[in-house]
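Engineer: Here is a sequence together with a model predicted from it:
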Amino acid sequence: MATSSPPDPGTDRSAGPDSLPKWKQILQDLPAYTPGQHLTGDAAAKFRDRVTRSYGAGGTVRGIVAETGRSYGVVQRTLSQAQVLRPPGCPLSDRSKRKGRSVRRLDGENRQHFVARVIRERVNDGTYPPGTRIPSGVTLAKELDVSQFTVHMAVKTLKTQRVLMGSRAYTLGTLVRRSVPPS
């Protein structure tokens, strides 16, 4: 007796276009690309419009390349000319916004100074009261979209500036000093 396995979701054609992410739906009715083909006129305008809208809807350059069959350079140049290309390393969505905070780096601000500034501001405004533990390096790194090492170095700087102190018991983490020097 043969047992039938459930169909692979990637090959199921009955799922319909609603199961695709929005950015892929936008690219669906583009004509197939054949190597060496150069787009002109309306076809080029349609390609630019669809790629730009797809990118704005959450698509990535690599994802659009895979869907359209065009080269990475062509897709990137198209987005760059439309002036919608996000800078490298810029997240698709700001993680700090999701947490209800609007924390942004100042222009030209070093990441380590940014983390130190945010922690110092939170100590000064009472978010981290004196004597309490600050969040772990992992938590701060995710929230501020920096590496754990950057958080570690910023905390180390704040300890030398006597804003924070290490607890005597290793497991208690980093504490806010009872008397914080003025910034």
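Structural biologist: Great, that's in hand. None of these values were measured; they are calculated from a predicted model.

Engineer: Please make it C-alpha for all contacts and neighbour counts, starting now.
Structural biologist: Will do.

Engineer: what about the strands in the chain?
Structural biologist: In the chain, the segments counted as strands under DSSP state E are 164-166, 174-176.

Engineer: Reformat those as a markdown table; add distance to Asn124 and mean neighbour count.
Structural biologist: Below are the strands of the chain laid out as a markdown table (distance: least, CA to CA, whole Å; neighbours: other CA atoms under 10 Å):
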| stretch | distance to Asn124 | mean neighbour count |
| --- | --- | --- |
| strand 164-166 | 12 | 21 |
| strand 174-176 | 10 | 22 |
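
Engineer: how about these, which one is nearest Gln28?
Structural biologist: strand 174-176 (51.7 Å; CA to CA).

Engineer: Can you spell out which helices and strands pack onto that closest one?
Structural biologist: Packing contacts for strand 174-176, counted by 3 or more CA pairs under 8 Å, 6 or more residues apart in numbering; DSSP states H and E, involve strand 164-166.

Engineer: The closest residue to Glu143 other than its chain neighbours: what's it in contact with?
Structural biologist: In this structure, Glu143 finds its nearest non-sequential neighbour in Ser96, 5.8 Å apart by CA to CA, 6 or more residues apart in numbering. Residues in contact with Ser96 (CA atoms under 8 Å, 6 or more residues apart in numbering) are Ser102, Val103, Glu143, Leu144.

Engineer: Could you report the distance from Ser96 to Thr139?
Structural biologist: Look at Ser96 and Thr139: by CA to CA, to the nearest Å, they are 12 Å apart.

Engineer: related to what we said a few turns ago, show me which of the contacts of Ser96 is closest to Tyr72.
Structural biologist: If you rank the contacts of Ser96 by distance to Tyr72 using CA to CA, Leu144 comes first, at 29.6 Å.

Engineer: adding another structure so you can compare the two:
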Amino acid sequence: MSQSPTSKPDPALLDAIPEIPRNKRLRGKEAEEFWARAVKAYDGGHPIRAICTRSGRAYGVVHRNLLVREVVFRSPGGYRGNGTARKQPSNGGPRHPGTHERGKAG
């Protein structure tokens, strides 16, 4: 269950993620609990970078483990406090009109 784009993430979800000492490997139950909390925090609206900062894990490690756990990733930009969302092209065409015609013989 993910947050709507206009609601703020619950700080308690991020606080539940433990800080992991550098170069420590997570195994077994400890790893499963950690990644379950990370998934819950991401689904709750926190960005991957916030999870990295809180836990001490690298961005690639967090991203890869969320991917393995089949998390549905949000589009870049995430939460916007002013309630506006990024607009996508409505027609499915190119983002920059006219660029698809370059290179055509006239």
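Structural biologist: Sure, I can see it. A quick note: this is a predicted structure, and the numbers were derived from the prediction, not measured.

Engineer: need the strands of the first structure in TSV with distance to Thr52 of the first structure, can you?
Structural biologist: Shown next, in TSV, are the strands of the first structure (distance: least, CA to CA, whole Å):
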stretch	distance to Thr52 of the first structure
strand 164-166	46
strand 174-176	46
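
Engineer: Among those, which comes closest to Gln112 of the first structure?
Structural biologist: strand 164-166 (15.3 Å).

Engineer: Show where that closest one falls in the second structure, residue numbers please.
Structural biologist: Matched against the second structure by TM-score structural alignment, strand 164-166 of the first structure finds no partner residues.

Engineer: what about His152 of the first structure, how many residues close to it?
Structural biologist: 19 (other CA atoms under 10 Å).

Engineer: what sits against it?
Structural biologist: His152 of the first structure touches Gly137, counting by CA under 8 Å, 6+ apart.

Engineer: Which parts of the longest helix seen in the first structure count as buried, going by neighbours?
Structural biologist: Counting by DSSP state H, the longest helix found in the first structure is helix 41-56. By 16 or more other CA atoms under 10 Å, the buried positions in helix 41-56 of the first structure come out as Phe47, Arg48, Asp49, Arg50, Val51, Thr52, Arg53, Ser54, Tyr55, Gly56.

Engineer: And stretch 63-82 of the first structure, by the same measure?
Structural biologist: Neighbour-count burial for stretch 63-82 of the first structure [16+ other CA under 10 Å]: Gly63, Ile64, Val65, Thr68, Arg70, Val75, Gln76, Thr78, Leu79.

Engineer: What separation is there between the equivalent of the third one over in the second structure and Val72 of the second structure?
Structural biologist: With TM-score structural alignment defining the correspondence, Val65 of the first structure maps onto Cys52 in the second structure. Relative to Val72 of the second structure, Cys52 of the second structure is positioned 18 Å away (CA to CA).

Engineer: cool, and Gly92 of the second structure?
Structural biologist: Taken as CA to CA, the span from Gly92 of the second structure to Val72 of the second structure is 21 Å.

Engineer: out of these two, which sits in the more crowded spot?
Structural biologist: Neighbour count, other CA under 10 Å: between Gly92 of the second structure and Val72, Val72 has more, with 11 against 7.

Engineer: Which parts of the first structure are helices?
Structural biologist: So, for the first structure - with DSSP H - the helices run 22-27, 41-56, 61-68, 72-81, 95-98, 111-124, 137-144, 148-160.

Engineer: Quick one: closest of the ones you listed to Thr34 of the first structure.
Structural biologist: That would be helix 61-68 among the helices of the first structure, by CA to CA, at 10.2 Å.

Engineer: Now do the closest one: which elements does it pack against?
Structural biologist: By 3+ CA pairs under 8 Å, 6+ apart, helix 61-68 of the first structure packs against helix 22-27, helix 41-56, helix 72-81.

Engineer: rerun that using 7 Å as the cut-off
Structural biologist: helix 72-81 (3 or more CA pairs under 7 Å, 6 or more residues apart in numbering; DSSP states H and E).
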